[in-house]
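Engineer: Mind looking at a prediction? Sequence and model below.
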Amino acid sequence: MMAIKRSNCFHRSRGKDPCHMNSNAYMIAFGVSEIILSQIPDFDRLWWLSIVAAVMSFTYSIIGLGLGVGEVVENKRVKGSITGISVGTVSESQKVWRTFQSLGNIAFAYSYSMILIEIEDTIKSPPKESTTMKKATFISVVVTTLFYMLCGCFGYAAFGDSSPGNLLTGFGFYNPFWLLDIANAAIVIHLVGAYQVYCQPIFSFVEKMAADRFPSSDFVNKEIKIPIPGYHPYRLNLFRLVWRTIFVIITTLLSMLLPFFNDIVGVLGAVGFWPITVYFPVEMYIVQKKIPKWSTRWVCLHMLSFACLMVSVVAAAGSVAGIIDDVKVYKPFRTNY
């Protein structure tokens, strides 16, 4: 949202105005929208949401890739180097920490495993849900990897050591400003829905636990039907209203306190990658297939799990180091970008 306003500001001033602004108003607006959306019951039944998300993803990915390719063609050369950002532009220690942080960013790109079972629960059969999910997961990973690699490589080739952390919102491109606005609007729409998709399993878990703990509580279990003309009555649950609102408010405040995109993404990717994406699936596979202990396959699977654990540890360390550096110059709720 800030990038859209800033691109228009740059366009009006022809680059003379630095267009600094505060992110708080935009984060609050995002939080308010999520409070409203979080009160929608049976959010998983909104089948069209996945189509909207897919369209938005391809929209901003293709625009970013196209602008990167266009910039390389315009420059008539490839900027940057095979070893990445040069020591001198950053210190040696910063380069090491940023390398570790980038592993967390990559891990975050494959963090869908936490909602994999939720998705599988919505799939019709036949064929078997697992068969459909194997095919869908394979296609998703291939397409995701292709787009991330192309966007990352062409972005670096276009801007070299001066590449922003996020090519679209980090303002690697200034023109055409209207195309950037479309891409950033697609990101906003995508993330508004993505927030809900990732939070729904948490919401469901807490609400089920509360219902089991307090089965006779009207506050937790009673649904008040509010008539809506021309549509089904809205089912208002007071516990859902209070708890989900508090959850969104807390996450919004945390975002306002720590608005460091790449570093936070790195931490989240590092923390969630090994246990959810690697460790539990590997252990379940070993049990399901009854793989003998200390067999070649058992050893290889555990070596894979350990290697991914090390990646998560160094990625978390690099991202935390980045956050510490950011905090040194950041004043909560007051720093402008």
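Structural biologist: Ah, there it is.
Engineer: CA only for contacts and neighbour counts going forward, please
Structural biologist: OK.
Engineer: Tell me where the stretch 201-337 of the chain has strands.
Structural biologist: 223-228, 231-237 (DSSP state E, counting those that start in this stretch).
Engineer: Tell me which of the ones you listed is the most buried.
Structural biologist: Among the strands of the stretch 201-337 of the chain, strand 231-237 has the highest mean neighbour count (mean count of other C-alpha atoms under 10 Å), at a mean of 13.
Engineer: The structure to be compared is supplied as follows:
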Amino acid sequence: MEMNEVQNERKKEVDIAVVANDGALLDDDGKPKRTGTLWTAAAHIITAVIGAGVLTLPWVMAQMGWILGISYIIIVGTVTLYTSNLLADCYRTPDPVTGKRNTYMEAVKTILGGKMHLICGIVQYALLSGAAIGYTITTSVGVVSIQKINCFHKKGIEAPCQFSNNPYMIGLGIIEIFLSQIPNFHKLSWLSIIAAATSFGYAFIGIGLSLATVIQGKGKSTSLIGGNSEQSSEDKVWNILIALGNTALASSYSQIAIDIQDSLKSSPPENKVMKMANKVGLSAMTIIFLLCACSGYAAFGSNTPGSILMGSGFKEPFWLVDLANVFLVVHLVGAYQVIVQPIFGVVESLVGQRWPKSSFISREYSIGICNLNLFRLIWRTIFVTIVTILAMAMPFFNEMLALLGAMGYWPLTIFFPIQMFITKQKIRRLSIKWLGLQTLNFIFMVISIATATAAIHGFSEAFHKYKPFKYKM
């Protein structure tokens, strides 16, 4: 009876909700009409997962070797697809097609109850904020890499080419302040498509250079089990654990998955379209991950650098490596916005609910082809400024991001989707299906704890190595 009432109420809302006060079409629940499609959602996913992390996968492969490396990339991609599809059915509750739209936190609160949503929110927004700082650092590294490669090309490989990252972090911050005025995911599709296209660009340049090296017979020796003979056993273990975490983090987008789903048209049902987008995005991700990891490892062998297009990676042909880094910078500029939109959305939603009649918070001013909101302008500018300052102050934050990633992948990608699925489907405790799901949950919890330990170890070393605001590369 309750389900029928929800469905009837939704049908009634569809009939009466046609136009907003400013003439814009509304969705069935009175919110602005969404225009997202399978391909825009897939572009958002690709932008999130095929990031700068893909260039580190040859190093990951070097630590784990051919057998474990290839197997783990495929396993992580498969598990992420499975749990992402479980999460897609949690976007609307109680019914996945006709129920109320939720954020990730709201879905956890509605389905699991208690204080679980608070844990979810803390992990989700800490991870997203950390990613914004990490993207700021990585973007500056991309620009500096262009300068270094040009310097090496002109002065020789032994030249003392060092440059400060700070000016480029500031420049990125200014650009992101302007881009952050894009209101929400619904208006972000064009930027995400550009970012997705450039991510393919630098990934395939890295793959192409690696394959060319192998074809020319310049590839280095590799191993089925990975590792470097010059490493101690302890270092090998730490590196394998970090490699496990890097692969899982590179494959994760659950922290923004429901926000991506919320950009889809209401018809056909969002959960069905999102599941197809998950397949498209994660299939593309797995293929590119394997190509990049395998070709890069074959080219560099056991001494594979941390990134094959930055620092100690490829340096010639310099113009092509420069182009790859330009693609990288453009991608990260767009990916930054994809990552921070959920933070912007939750803050503005809470403030709007608290002061619904404030013109400062709710009024939109039309300026040319865009709308300007004073609260959005001020608060998002403050957020981007803080992120930029933290990135400049803590260049070792990539190690902290690895820690956040290790702690965030398991709860957001594995634990909450599985627990919500078990609760919604009323799966009987200790049944075969329950045991299978909880075994998967336990395995990735152990991996998460192990990789978090390795990340803390790396962070403690980096803390003593770098000086705030004085980082050069």
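Structural biologist: Ah, there it is. All figures in this text were calculated on a predicted structure; none of them were measured in a lab.
Engineer: Superposed, how do the two chains score by TM?
Structural biologist: Overlay of the two chains. TM-score (TM-score structural alignment, normalised by the length of the first structure): 0.91; 331 aligned residues with a C-alpha RMSD of 2.0 Å.
Engineer: that older thread, rebuild the strands of the stretch 201-337 of the first structure as JSON lines, extending it with distance to residue 279 of the first structure.
Structural biologist: JSON lines is the format used below for these (distance: least, C-alpha to C-alpha, whole Å):
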{"stretch": "strand 223-228", "distance to residue 279 of the first structure": "39"}
{"stretch": "strand 231-237", "distance to residue 279 of the first structure": "36"}
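Engineer: Go through the ones you listed and name the closest to residue 165 of the first structure.
Structural biologist: strand 231-237 (41.1 Å; C-alpha to C-alpha).
Engineer: helices or strands up against that closest one?
Structural biologist: Contact here means 3 or more C-alpha pairs under 8 Å, 6 or more residues apart in numbering; DSSP states H and E; on that basis strand 231-237 of the first structure packs against helix 218-221, strand 223-228.
Engineer: if we can go back for a sec, between the strands of the stretch 201-337 of the first structure, which one is nearest to residue 92 of the first structure?
Structural biologist: Here strand 231-237 is closest among the strands of the stretch 201-337 of the first structure (C-alpha to C-alpha), at 54.3 Å.
Engineer: Next, the angle strand 223-228 makes with that closest one.
Structural biologist: Put simply, strand 231-237 of the first structure runs at 150 degrees to strand 223-228, going by axes from the mean of the first three to the mean of the last three C-alpha atoms, to 10 degrees.
Engineer: Show residues contacting strand 231-237 of the first structure.
Structural biologist: 41, 219-228 (C-alpha atoms under 8 Å, 6 or more residues apart in numbering).
Engineer: I figured residue 65 of the first structure hits residue 154, correct?
Structural biologist: Yes: counting by C-alpha atoms under 8 Å, residue 65 of the first structure does reach residue 154; the two are 6.9 Å apart.
Engineer: what about the strands in the second structure?
Structural biologist: Per DSSP state E, the second structure carries strands over the ranges 92-93, 100-101, 365-367, 370-372.
Engineer: Can you list the buried residues in stretch 174-190 of the first structure?
Structural biologist: 174, 177, 180-187, 190 (16 or more other C-alpha atoms under 10 Å).
Engineer: can you list those residues in CSV and add distance to residue 234 of the first structure?
Structural biologist: CSV is the format used below for those (distance: C-alpha to C-alpha, whole Å):
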residue, distance to residue 234 of the first structure
174, 45
177, 41
180, 38
181, 35
182, 33
183, 34
184, 33
185, 29
186, 29
187, 29
190, 25
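Engineer: Which residues are in contact with the aligned partner of residue 214 of the first structure in the second structure?
Structural biologist: Matched by TM-score structural alignment, residue 214 of the first structure corresponds to residue 355 in the second structure. The neighbours of residue 355 of the second structure, taking C-alpha under 8 Å, 6+ apart as the test, are residue 361.
Engineer: Also residue 201 of the first structure?
Structural biologist: Going by C-alpha under 8 Å, 6+ apart, the list of residues near residue 201 of the first structure reads 115, 118.
Engineer: Return the residue of the second structure aligned against it.
Structural biologist: Per TM-score structural alignment, residue 201 of the first structure is aligned with residue 342.
Engineer: any idea how far residue 212 of the first structure is from residue 43 of the first structure?
Structural biologist: Per C-alpha to C-alpha, to the nearest Å, residue 212 of the first structure is found 21 Å from residue 43 of the first structure.
Engineer: I'd like to know how many residues surround the counterpart of residue 455 of the second structure in the first structure.
Structural biologist: In the first structure, the residue equivalent to residue 455 of the second structure is residue 319, according to TM-score structural alignment. Neighbour count of residue 319 of the first structure, defined by other C-alpha atoms under 10 Å: 29.
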